[in-house]
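[1] Build the 3D model from these lines:
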Amino acid sequence: MAAVLAGALGVALGAGAPARESFRGSAPAAGTVALAALPAEAQHTERLIRSGGPFPYAKDGTVFGNRERLLPSHPRGYYREYTVPTPGSRDRGARRIVCGGVQPREPEACFYTEDHYASFRRIVK
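    Predicted coordinates:
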């Protein structure tokens, strides 16, 4: 019974999802996306992040809490989120770039999500 419950919990908690370690290291692997392969709006947002803005949305640059726990674990305040505009959307849409690091203009790592935090891919150059 305990094994069945543990198996069910594993599925409910996302067992089989990419390991957090897949986001670490410098070589492109599963869980990564080349900056050049992202939509033009995401590439523009990444340039804004590195230049310090100005950002089009008030929520851009605010702390991302990583409540989904899909990104590597860091203290609160490490991650910041930025909107990637979605053409035709009347609101901020679902696309975001989340960057982590001590200095927002020089992030240690940035991640792209096109499904409002349900999945992430690390952005590589």
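[2] Please make it C-alpha for all contacts and neighbour counts, starting now.
    Will do.
[3] and the closest residue to R95 other than its chain neighbours, what does it touch?
    Distances taken as CA to CA, 6 or more residues apart in numbering put E114 closest to R95, at 4.2 Å, once the chain neighbours are dropped. Counting by CA atoms under 8 Å, 6 or more residues apart in numbering, E114 touches 94-96, 120.
[4] Proceed likewise with the subsequent sequence, for comparison:
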Amino acid sequence: MSGIPQVNINQLPPEVQTTINLISIGSPYPHSKDGIVFKNLEGLLPPQTRGYYKEYTVPTPGATDRGTRRLVIGQNGEIYYTADHYITFQEVI
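    A predicted model of the protein is given here:
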């Protein structure tokens, strides 16, 4: 266990599920940085080799930019959510 708190997807904003759906179908993403490598520089996620994690924007209603919400997806299907631009994470279950 990683020590990262777990959260049920139903407890998160609905835009999280929408973003997961886009990722699952490989749809064109709304932001050019969606799908780039997440480097885990903060060291808050379990250590993995570079390229293991990818990040995606979770839209924030009313935001005029990308906002602070992101999903980070691991190659083995792990899903991590941050509402505060990588300060804290929750593992989505």
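[5] Mind checking the TM-score on these two?
    Overlay of the two chains. TM-score (TM-score structural alignment, normalised by the length of structure 2): 0.94; 93 aligned residues with a CA RMSD of 1.2 Å.
[6] Mind checking which of the contacts of E114 of structure 1 are in strands?
    Using DSSP state E, the subset of the contacts of E114 of structure 1 located in strands is R96.
[7] Dump the contacts of E114 of structure 1 to TSV, plus neighbour count and distance to V4 of structure 1.
    Formatted as TSV, these follow (neighbours: other CA atoms under 10 Å; distance: CA to CA, whole Å):
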residue	neighbour count	distance to V4 of structure 1
A94	16	35
R95	18	36
R96	24	37
F120	23	29
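[8] What sits closest to the most centrally placed residue in structure 1 if chain neighbours are left out?
    Of all residues in structure 1, the one closest to the mean position by CA atoms, centre = their mean is F111, 3.4 Å from it. Ranked by CA to CA, 6+ apart and with sequence neighbours excluded, the top spatial neighbour of F111 of structure 1 is R122, at 4.3 Å.
[9] State the number of residues packed around the equivalent of that neighbour over in structure 2.
    Superposed on structure 2 with TM-score structural alignment, R122 of structure 1 falls opposite E91. Neighbour count of E91 of structure 2, defined by other CA atoms under 10 Å: 21.
[10] Contact partners for E91 of structure 2?
    Applying CA under 8 Å, 6+ apart to E91 of structure 2 gives the contacts 4-7, 78-81.
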